[in-house]
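Visitor: missing the sequence, but the structure's below:
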């Protein structure tokens, strides 16, 4: 893995923070490159050294969070569900401003669909097909149902200012997901 220059990382971090802070205040369509530059205390030229436009900045920020979640899959999914999910809910908590902004704003509708796609890809291996379980349910229907429920719970938790700690949410969601993915019978 290539090591990123600290100055570049610091600049990108300032720009990421700036765009999220601005999106929590106003519609993305109304945010200008100058607004982002002012918020990050950088020049417009510096932004254009790193990104094509504000859409590129937002897209790469979203992609970086999805990539971090995918990296967590590598090790968290090898644990039992409750412990693994606790790490995810701790990540959502740590990045509350990002997730609350992305899930609350109508300016970033692609975020929710990208998060849903990521969750569905992760769940595909958890469907229990032993002993004829779930044979009467199409895989894409089951994935859509379970992933939409999981993303919906994350969205509810964040929009309601995280009323329960990550470990409690992980325990609750683990039970629900286990039921829907492993015990789906009609």
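Guide: Sure thing, it's come through. Computed from a predicted structure; not experimentally measured.

Visitor: only C-alpha atoms for contact and neighbour calcs from this point on.
Guide: Will do.

Visitor: buried ones in the helix or strand containing residue 179?
Guide: Here residue 179 sits within helix 166-182, counting by DSSP states H and E. Residues of helix 166-182 classed as buried: 166-167, 169-171, 173-174, 177-178, 180-182 (neighbour count, 16 or more other Cα atoms under 10 Å).

Visitor: hmm, who's touching it?
Guide: 81-83, 85-87, 89-90, 93, 126-128, 133, 142, 146, 150 (Cα atoms under 8 Å, 6 or more residues apart in numbering).

Visitor: among these, which two are most distant?
Guide: Using Cα to Cα, the pair of the contacts of helix 166-182 lying farthest apart is 93 and 133, separated by 34.9 Å.

Visitor: which ones among the contacts of helix 166-182 map onto helices?
Guide: 81-83, 85-87, 89-90, 93, 142, 146, 150 (DSSP state H).

Visitor: tell me the one of the residues you listed nearest residue 19?
Guide: Among the ones in helices among the contacts of helix 166-182, residue 93 lies closest to residue 19 (Cα to Cα), at 18.8 Å.

Visitor: and that closest one, what does it touch?
Guide: Residues near residue 93 by Cα under 8 Å, 6+ apart: 162, 166.

Visitor: and residue 19, by the same measure?
Guide: 36, 58.

Visitor: how about stretch 55-67: buried residues?
Guide: Buried-residue list, stretch 55-67, by 16+ other Cα under 10 Å: 57-58, 61-62, 65-66.

Visitor: another one to put next to it:
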């Protein structure tokens, strides 16, 4: 699942995602997290200095795993998007919990998509966006990013009502450049 991270980090990420289904983040304690992860408070503090530090780290653990997948095809073709969405789908409880409960998640997702697209190996991105959208690059890039973000968030908010393949195809079709 999350090869790069230790089982302990993963246990805490899974624990927070389960707890967020029942409790507001502010009401979750380190003891709650440790108990839910079947680990001790001491173990938690060996890895994190606070609940907030852990929470801020947790979203980036998820994004790092997505980055690892996307880096295997920096042109961001349909196959790699399907692989990424399959990963999200396999971990849907975690992702759903974070999308519903994580503060500023839309901003974080938008920024992540922007960085991923801008630094991708999509050939002639700037020119293709300007030609496809018939507006200046900055505006075209914004539309492109918001389209991707909207599809992903709608999929998660709709409790993963479509297959990963279908979501990848929605993105390819709606952002055709």
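Guide: Noted; the coordinates are in hand. Just so it is clear, the structure is predicted and the values come from calculations on it, not from any experiment.

Visitor: which residues of the second structure fall in helices?
Guide: With DSSP H as the criterion, the second structure has helices spanning 7-19, 30-37, 41-47, 51-70, 78-90, 92-101, 105-118, 125-133, 137-157, 164-174.

Visitor: so the first one matches what in the first structure?
Guide: Think helix 7-19 of the second structure. Counting by TM-score structural alignment, helix 7-19 of the second structure pairs with residues 10-22 of the first structure.

Visitor: report the distance from that stretch to the chain centre.
Guide: 17 Å (Cα atoms, centre = their mean, to the nearest Å).

Visitor: tell me how far the most centrally placed residue in the second structure lies from residue 38 of the second structure.
Guide: Central residue of the second structure (Cα atoms, centre = their mean): residue 63, 5.0 Å from the mean position. Distance, residue 63 of the second structure to residue 38 of the second structure, using Cα to Cα, to the nearest Å: 24 Å.

Visitor: can you check residue 113 of the second structure too?
Guide: On the measure of Cα to Cα, residue 113 of the second structure and residue 38 of the second structure end up 34 Å apart.

Visitor: swap in residue 88 of the second structure?
Guide: 24 Å.

Visitor: neighbour count: these two, which is higher?
Guide: When residue 88 of the second structure and residue 38 are compared for neighbours, residue 88 comes out ahead with 20 against 13, by other Cα atoms under 10 Å.

Visitor: my guess is the more buried one contacts residue 98, does it?
Guide: No: in this structure, residue 88 of the second structure is not within contact of residue 98 by Cα atoms under 8 Å, at 11.7 Å.

Visitor: find residues that contact each of the two.
Guide: What both residue 88 of the second structure and residue 98 touch, as defined by Cα under 8 Å, 6+ apart, is an empty set.

Visitor: aligned to residue 40 of the second structure, what sits in the first structure?
Guide: So, by TM-score structural alignment, residue 40 of the second structure is matched to residue 43.

Visitor: likewise residue 80 of the second structure?
Guide: In the first structure, residue 80 of the second structure lands on residue 84 (TM-score structural alignment).

Visitor: residues contacting its match?
Guide: Counted by Cα under 8 Å, 6+ apart, residue 84 of the first structure has contacts 76-78.

Visitor: who wins on neighbours among these?
Guide: residue 76 (19 neighbours).

Visitor: skipping adjacent residues, who's closest to the residue of the second structure most remote from its centre in space?
Guide: The centre of the second structure is farthest from one residue, residue 134, which by Cα atoms, centre = their mean lies 29.6 Å away. In space, and not counting its chain neighbours, residue 134 of the second structure is closest to residue 140: 7.8 Å by Cα to Cα, 6 or more residues apart in numbering.
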